[in-house]
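S.K.: please find the sequence and the predicted model below.
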Amino acid sequence: MDQPIGVIDSGVGGLTVASELMRQLPKEELIYLGDTLRCPYGPRPKEEIIQYTWEMVEFLLRKNIKILVVACNTATAFTLDQLRQELPIPVIGVIQPGARSAIKMSQNMRIGVIGTEGTIQSKAYPKALQNINSSIRVNDLACPRFVPMVESGVLSGPEAYKVVYESLKPLKDKNHIDTLILGCTHYPLLRDTIQEVMGEHVQIISSGEETAREVSTIMGYQKKLYNGDRVPHHQFYTTGRVEVFRSIANIWLDQPIDILENAKLTIN
């Protein structure tokens, strides 16, 4: 089926999911929209998150997408059920895939979750984990300093280490966890620093790989995969500063990308 996959995120974090989609589905075209102008979503009221998410969705629906990937954990937590009920296309979030992956990796069923204030307050990850295995013990922690740091382009070095260490200290002190879910798609951009702070004994889980696998499975089952032969042309939109978006995207995706700025959303 020659229609693109739509990916939405509050900023650059969803590029971690886009990268996996491009790797696992090399013939498929992506249209990515990052709402960098209004990022971060985590501290915003629920009603605002829902409004902004729908504005992004409506933008991509005009591009005739065949499946929607909500690559923002906060948006997934607050809008996934509604989107699935109201949209005529499949909608995939990042929370369930991340939870399943963590359960596969954990040996002692003691799992940590870090995310934005909104995601942590929603308790979406503890619910997802304990719906699968009620004996799992979950320690979750909001890390509100991570997203602004990533969006500004600080991904490593002394400043990044200091912020990550100070943010994760309450969780690190609970040294019984053996698995840590990066419950925000921005956080894999800080993965090496997070691993250094938490220690090699902690398995770090990001949901990108598992989410892309779920997209592939659903599109195969619904016969939505593109079966021709082509080099796909991906489109990336941002509502904010193109320069920062491009610099992070080119590093994370390891290739130049076509960024089409001026995504026309309703900006309040």
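M.R.: Structure's in. What do you need?
S.K.: all contacts plus neighbour counts: C-alpha atoms, from now on.
M.R.: Fine.
S.K.: which helix or strand contains Gly118?
M.R.: The secondary structure element spanning Gly118 is helix 117-122 (assigned by DSSP states H and E).
S.K.: got the buried residues for that helix?
M.R.: Neighbour-count burial for helix 117-122 flags 117-121 (criterion: 16 or more other C-alpha atoms under 10 Å).
S.K.: how about stretch 194-205?
M.R.: By neighbour count with 16+ other C-alpha under 10 Å, stretch 194-205 contains the buried residues 194-195, 197-198, 202-205.
S.K.: how about stretch 210-218?
M.R.: 210-212, 214-216, 218.
S.K.: could you give the separation of that stretch from the chain centroid?
M.R.: Distance, stretch centre to chain centre, for stretch 210-218: 14 Å (C-alpha atoms, centre = their mean, to the nearest Å).
S.K.: comparison target, given below:
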Amino acid sequence: MDKNQPIGFIDSGVGGLTVVKEALKQLPNENIIYLGDTARCPYGPRPAEQVIAFTWEMTRFLLNKNIKMLVIACNTATAVALEEIKKTLSIPVIGVILPGSRAAIKATHTNQIGVIGTEGTIKSASYERVLQEKSPKAKILSLACPKFVPIVESNQFQTSVAKKIVAESLRYFEKQPVDTLILGCTHYPILRPLIQNVMGSKVKLIDSGAETVGEVSTLLDYFQMANTTLTTERSMTFYTTGSTKMFDQIAKEWLKENTISSKHIALGEEKS
């Protein structure tokens, strides 16, 4: 295996860029390939079978790019497709639910843990299963926030409309107090300032995607796959199934990388 091979990241849209942002900090030597299926986002309302099929399409595309590790940077896809893909591929495959759950258990003082995510993630009860398995005393309060992803994908996350939607969506927690809240969708950290403002400064927000990069780093070392011989500037390649203009606008702003120029692809095609 060539340690210069890139790490692949897949997501339903731009949300996985929050994971890439953390990877840029923690893994400065690693080459990165990202694919966001923005044309078919959001995944949350879709049937599990369809999400699995879409996740496999993204996975096969990146396998053709010779990735050495796959990060499913999407909670919905992790919830329904991780185990199947993990068992099938010969390279390491990492999801975002387990790392986020571990971090929440470590952070909570009251064992009152909230989880917000897409309809698909919440319906799967994946966080509840992992959290209860790791911490039987934990009380889990889950809430689907289906309006959050469209706000981010349409680049409206800094608007008054976004502020209103976040406040209305999180009203549930006024009567269900938690001290720790898992952002169970990788789109949600882009809304973090608004979420924190509503929840209050005493509530610890857990970025499941950022926590995942710590696990990626550990596995790179464990499998002796870490790139320690980077002689030129690392490569970052971005693909989207939707608008490259919209993707680049969000990616440049979120990653603080002005040179990003994504490539449009239609899943299932051989060419990039």
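M.R.: All right, it came through fine. Keep in mind it's a predicted model, so treat the numbers as computed, not measured.
S.K.: where does the TM-score land?
M.R.: TM-score of the superposed chains, computed with TM-score structural alignment, normalised by the length of structure 1, equals 0.97; 266 aligned residues with a C-alpha RMSD of 1.1 Å.
S.K.: what about the strands in structure 2?
M.R.: Using DSSP state E, the strands assigned to structure 2 run over residues 7-11, 32-36, 69-72, 93-94, 112-117, 139-144, 180-184, 204-207, 236-240, 263-264.
S.K.: switch those strands over to TSV; also include distance to Pro150 of structure 2.
M.R.: Listed next are the strands of structure 2 as TSV, based on distance: least, C-alpha to C-alpha, whole Å:
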stretch	distance to Pro150 of structure 2
strand 7-11	14
strand 32-36	14
strand 69-72	20
strand 93-94	25
strand 112-117	13
strand 139-144	13
strand 180-184	15
strand 204-207	19
strand 236-240	16
strand 263-264	20
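S.K.: among the ones you listed, which comes closest to Phe61 of structure 2?
M.R.: When the strands of structure 2 are ranked by proximity to Phe61 of structure 2, the top entry is strand 32-36, at 8.7 Å, counting by C-alpha to C-alpha.
S.K.: tell me what the closest one is packed against?
M.R.: Applying 3 or more C-alpha pairs under 8 Å, 6 or more residues apart in numbering; DSSP states H and E, we find strand 32-36 of structure 2 packed against strand 7-11, helix 48-63, strand 236-240.
S.K.: make JSON lines out of those and add mean neighbour count and distance to Tyr172 of structure 2.
M.R.: Supplementary listing: these in JSON lines, determined by neighbours: other C-alpha atoms under 10 Å; distance: least, C-alpha to C-alpha, whole Å:
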{"stretch": "strand 7-11", "mean neighbour count": "27", "distance to Tyr172 of structure 2": "27"}
{"stretch": "helix 48-63", "mean neighbour count": "18", "distance to Tyr172 of structure 2": "26"}
{"stretch": "strand 236-240", "mean neighbour count": "20", "distance to Tyr172 of structure 2": "34"}
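S.K.: any idea which of those gets closest to Thr108 of structure 2?
M.R.: When these are ranked by distance to Thr108 of structure 2, counting by C-alpha to C-alpha, first place goes to strand 7-11 at 27.9 Å.
S.K.: mean shift of the closest one relative to structure 1?
M.R.: Once fitted to structure 1, strand 7-11 of structure 2 is off its aligned match by 0.2 Å on average (mean C-alpha distance after the TM-score superposition for structure 1).
S.K.: what sits closest to the residue positioned nearest the centre of structure 1 if chain neighbours are left out?
M.R.: A centroid search over structure 1 (C-alpha atoms, centre = their mean) returns Thr185, at 3.1 Å, as the residue closest to the centre. Distances taken as C-alpha to C-alpha, 6 or more residues apart in numbering place Gly13 nearest to Thr185 of structure 1, at 4.5 Å, with adjacent residues excluded.
S.K.: trace the one you found over to structure 2, please.
M.R.: When structure 2 is aligned by TM-score structural alignment, Gly13 of structure 1 is paired with Gly15.
S.K.: ok, Ser156 of structure 1 next?
M.R.: In structure 2, Ser156 of structure 1 lines up with Gln158, judged by TM-score structural alignment.
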